[in-house]
Every structure is written in C-alpha cells, then in structure tokens.
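A.B. asks: dropping the sequence and predicted coords here.
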Amino acid sequence: MPASVISVRDLGVRFRRNRRGRRSFKDLFAGKNRRSRPGEFWALRGVSFEVEAGEAIGVVGRNGQGKSTLLKLVAGVLLPDEGTVSVRDGVAPLIEITGGFVNDLTVRDNVYLTAGLHGMPKREIDRRFDDIIGFAEIDDFVDTPYKHLSSGMKVRIAFSVISQLEEPIILVDEVLAVGDKGFKEKCYRRIDEMLEGGRTLFFVSHNERDLRRFCSRGLYLDKGKLVLDAAIDEVLDRYNDDYNR
C-alpha cells in the first residue's frame, strides 16, 4: 500500500473573534482546557484523512468553513491546537500567492529572494531565471520595482516562481481565479505537467470545472468538520445539494 505523504489526525484549530476571552500565555503552553473560551471558535475540529503520493485532492465548502485554514496547516504556516498534521515531503505553496514579495525591490531581486526562501540554490535560480520571466511574460519589467506592476503581473510572476519549485506536493488556494484567460490556460497546462510528473495536488477552489479537471478525490468541509471524503463528483454533488437546500 502506498505510503501517505499527508497524514491528518483529529485536527483542530481555534481562533478569536475579538480580544475578549483570548487565551493567556500560560494556556498556550499548558495544553489544557480544550473547550472554547468566550470569543473563540473552532475553525476546524476532529478532521482526519490521508493523502497518498500522486493523488489530486480538491477541498470544497462555503466561505468560512475552514478550507484555507486547512491548507495553511498542511503548509506549516499555522500550528494546530489539537491533533497532528504530518507532511512527509516538501511543499510548493500557491497560497496568498503574492505574499512575501517586497514592493521596493525589483522583479529580478524578488525572484531571487522568493525562490531562495523556498530553498532553491542561487545557481538553480540563475539557470531558471529566463524561464521564470518568460512564463510570466514580463520581460520588459525585470528591473522595475515590484510595486509598479499591475495586480495581474504580480500574480503572473508569483505563480511563475512558485511553479518552478520541484517540491513533490503542490498546495493551491484559489490562485487560478485571478488573471486573464490566456494566462489561466498557461497555469492549467503547468499544473497538468506537474500532475503528469507524479506530484501530489491539494487544491482549494470554488470553481467546479477546475476541481473536476484536476482532482479525482474531494474533501467537503462544513462548519469546520469533514462532512465527506469521496470521489470528487460525489463530493461536488453532495455540496451542491446542501447548498441549494
């Protein structure tokens, strides 16, 4: 049986709605009293699943049901309050895609900074630099400060950098909802290439066509709970039935 590359067990994470009732410093380390205090809510709780290498998983649910939170927990951006998240391989996170880019640096400097922060050696960035810029279609803006790019250009360069990472697991959070039609098609083809290469996809989206195109399996989250883990068509049918009630 293939080994799991992502293992989630009884996962729970809670947030504050406001400053009232927040946990003390002592509470954070004591690990006691799992009940929510006033002003707190569980964004996710009791979530368990396994992902095998090469699977393409779509995560669905209404806004505010814990989808992006789950993705950030898998990426290691957030830590759980309950349970565990184990990720065996490295991840290429297409989450809040333009985050981490520095406005006052040029596009060139941002490419080296961002790729370097994700572990790509400088010699490898040197080798891939022209491909990154060419994919983003911003050859004339390489030495322009990042803050002067349009929002679409920012997304293009960010996607181009992150998609060059060779990590085995790809985390995608709605980034394909942004950009013109031509660039979306380039993104689709790049993701197809990644999947054909045996990489694992963990994909949060509201776009049913994208989910059916890329994913074979789905996770349906509602009110922070995992309602259904099944084939993507079954998950989307259940989600649509619930949504239309």
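C.D. replies: All right, it came through fine.
A.B. asks: okay, CA-based contacts and neighbour counts for the rest of this
C.D. replies: Will do.
A.B. asks: what ranges do the helices span in this protein?
C.D. replies: 25-30, 67-75, 107-117, 122-136, 151-163, 181-196, 208-214, 232-243 (DSSP state H).
A.B. asks: OK, contacts around Val5?
C.D. replies: Residues in contact with Val5 (CA atoms under 8 Å, 6 or more residues apart in numbering) are Glu50, Val51, Glu52, Ala53, Ser86, Val87, Arg88, Asp89.
A.B. asks: want to compare, so here's the second one:
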Amino acid sequence: MIEISNVSMCYKVQRENIKSLKEYVVNVIKGKVTYDEFCALDNININIGKGEVCGIIGSNGAGKSTLLKLIAGVLAPTTGEISVKGTIAPMLELGAGFDQDLTARENIYLNGAILGYSKEFLDSKYNSIVDFSELHSFMEQPIRTFSSGMMMRLAFSIATIIEPEILIVDEILSVGDAHFAEKSSKRMKELMSGGTTVIMVSHVLQQIEDICDRVIWLENGKIVLEGESMEVCNAYRSKL
C-alpha cells in the first residue's frame, strides 16, 4: 500500500536572527543571509502492506510527524519517491482543517469536504458523526470555544465515519479522557479488522504495543530499528 524509497526531507534554516521583513530584504540585498541545512528525514526506506498496523516511535524531533505528512501528501520529499495506493484519512494535527470561527456543525461539512466527502454523504452520516463524538449539546458552538479533547472527538468522528484504505494517526488518540480513548481504540480495531492499513505515531508505548503489528523507531531522521512491536518498544525503553 505504501512504498517509501530513498526519501529525505531537508529544510534550510536561517542562521541570522532577523526580526522583520525589512531587515530580511536589506540583508538579502547585501548578501548577508546564510542558511544551514537540516534534514528531518535522511534516506528512509519503508514498505507497509495492506492491512498492516505500523507504529512510529522516537523522541521529539526524530522525524515522525514529517514522515506522516509525506505519506499523506501534505509535504513533498526533497529527494526520493513515495508511492501510496488507496484512499487516505489523515489525522495529522488536532483541528487541522477546522475554521475556529465556524460552528462544530459547519466544521463537519468543511473538514469532510477536505477529506473528499460529498455534502450528500455528510448529510447521511451527520447524526452518526455527532453520536460518536458525543457533542450533541455543542454543535452550534464555534470551534474556538472547544477544549482540545472536544476537538479531537470531532476530528476523529469525521475521519473514521467511513472505512478508509489508509488511516494516518498522529498522537490524536493520546488526547482526551479515558472513556473516549477506549472508544477510539475500539473503532481503530474495527477499522483494522476490516483491512484498513494504519500508520500511527504515539509516545504512549503501551498503546503502540496493544494496537500495532510492526514498529519503526526513528531518531535524528534515521531508522534505528524496525520489527515486531514488543521487541522494538522494549529496545526503545532501554534507551530512555
């Protein structure tokens, strides 16, 4: 389903502490703007098969979220190729695709449209989305009044209303109360039993061990270890 071949993702990081656009333009004209190169991912090769549940672990800044954004097509790699076969439901950043000034009801249609759902489809699934999110009393409230847990409930409910071929999850199950975390995990397992390919990032190793078949450990943009979930998680724990 997903083939990542010799992929690197590099950024230019400006050395000078420039604080305004005017100062930046003046420094560019004078040739005083210099950059260092930072590689968030360095020559990564990964294959993920249909129906596989793959976890990505590593410390902050290891390149985990960058990898998920590349798979989702949000970013294009600096070098290398990524081949993805199947429809993707990405849950990359809490509230991404939401308009803070729109109500929760309006954001269902906005976020659903971003994910490729038609208005007719969202009309037919609206009640199911609200029921799963358990936000019945808040649907006419603007998103800016929501807590992070409430936003997570809504985002997860929209993204998983159908069975996508590929589900990408970045820490979203780690937010919210125990009740909804359990409910979300149950829904994830339903998707997995239906053959959905899942790639997820989490700092909660127990969650990774419970859900994932295989785990990839990233550090400094490189793969440290890849294999069975318990083996890789135990190796990661030993380094903490």
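C.D. replies: Sure thing, it's come through. Here the structure is a predicted model, which is why all the values come from computation and not from measurement.
A.B. asks: residue closest to the middle of the second structure?
C.D. replies: Closest to where the C-alpha atoms of the second structure average out (CA atoms, centre = their mean) is Leu92, at 2.5 Å.
A.B. asks: what does that one align to in the first structure?
C.D. replies: The equivalent of Leu92 of the second structure in the first structure is Ile95 (alignment by TM-score structural alignment).
A.B. asks: what's near enough to touch its match?
C.D. replies: Lys72, Leu171, Val172, Asp173, Glu174, Val175.
A.B. asks: circling back: let's have the contacts of Val5 of the first structure in CSV, adding distance to Ile132 of the first structure.
C.D. replies: Shown next, in CSV, are the contacts of Val5 of the first structure (distance: CA to CA, whole Å):
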residue, distance to Ile132 of the first structure
Glu50, 33
Val51, 30
Glu52, 29
Ala53, 26
Ser86, 31
Val87, 27
Arg88, 27
Asp89, 24
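A.B. asks: filter those down to just the ones in strands.
C.D. replies: In strands, judged by DSSP state E, the following of the contacts of Val5 of the first structure are found: Glu50, Val51, Glu52, Ser86, Val87.
A.B. asks: by neighbours, which of those residues wins?
C.D. replies: Using other CA atoms under 10 Å as the neighbour test, these are led by Val51, with 20 neighbours.
A.B. asks: if I line the two up, what does that residue land on in the second structure?
C.D. replies: So, by TM-score structural alignment, Val51 of the first structure is matched to Ile48.
A.B. asks: before we move on, back to that, and the ones in strands among the contacts of Val5 of the first structure, which two are the farthest apart?
C.D. replies: Across those, no pair lies farther apart than Glu52 and Ser86, at 12.2 Å, counting by CA to CA.
A.B. asks: find the residues that touch each one of the two.
C.D. replies: Joint contacts of Glu52 of the first structure and Ser86 (CA under 8 Å, 6+ apart) are Val5, Ile6.
A.B. asks: and the aligned partner of Leu122 of the second structure in the first structure, what does it touch?
C.D. replies: Using TM-score structural alignment, the partner of Leu122 of the second structure in the first structure is Ile125. Neighbouring residues of Ile125 of the first structure by CA under 8 Å, 6+ apart: Tyr112, Ala115, Gly116.
A.B. asks: can we see that at 10 Å?
C.D. replies: Val111, Tyr112, Leu113, Ala115, Gly116, Asp131, Ile132, Val161, Gln164 (CA atoms under 10 Å, 6 or more residues apart in numbering).
A.B. asks: can I get the residues you listed in CSV with neighbour count and distance to Trp42 of the first structure?
C.D. replies: Output for these, formatted as CSV (neighbours: other CA atoms under 10 Å; distance: CA to CA, whole Å):
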residue, neighbour count, distance to Trp42 of the first structure
Val111, 23, 37
Tyr112, 17, 38
Leu113, 18, 35
Ala115, 19, 34
Gly116, 14, 35
Asp131, 15, 43
Ile132, 23, 40
Val161, 26, 34
Gln164, 18, 35
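A.B. asks: so what corresponds to Glu226 of the second structure in the first structure?
C.D. replies: Match for Glu226 of the second structure (TM-score structural alignment): Asp229.
A.B. asks: distance of its match from Ser48 of the first structure?
C.D. replies: 10 Å (CA to CA, to the nearest Å).
A.B. asks: nearest to Asp10 of the first structure, of the helices of the first structure?
C.D. replies: That would be helix 67-75 among the helices of the first structure, by CA to CA, at 12.3 Å.
A.B. asks: which part of the second structure matches that closest one?
C.D. replies: The aligned range for helix 67-75 of the first structure is 64-72, by TM-score structural alignment.
A.B. asks: quick check: the matching stretch compared with the first structure, mean distance?
C.D. replies: Compared with the first structure after fitting, stretch 64-72 of the second structure deviates on average by 0.6 Å (mean CA distance after the TM-score superposition for the first structure).
A.B. asks: so how far is that stretch off the chain centroid?
C.D. replies: 7 Å (CA atoms, centre = their mean, to the nearest Å).
A.B. asks: now swap in stretch 215-230 of the second structure and tell me
C.D. replies: Worked out by CA atoms, centre = their mean, stretch 215-230 of the second structure lies 17 Å from the chain centre.
A.B. asks: report the buried residues of that stretch.
C.D. replies: 215-223, 225-226, 228-230 (16 or more other CA atoms under 10 Å).
A.B. asks: and stretch 196-204 of the second structure, by the same measure?
C.D. replies: Thr196, Thr197, Val198, Ile199, Met200, Val201, Ser202.
A.B. asks: give me the number of neighbouring residues for Asn234 of the second structure.
C.D. replies: Asn234 of the second structure: 12 neighbours (other CA under 10 Å).
A.B. asks: list the contacts of it.
C.D. replies: For Asn234 of the second structure, the contact set (CA under 10 Å, 6+ apart) comprises Leu205, Glu209.
A.B. asks: cheers, nothing more for now.
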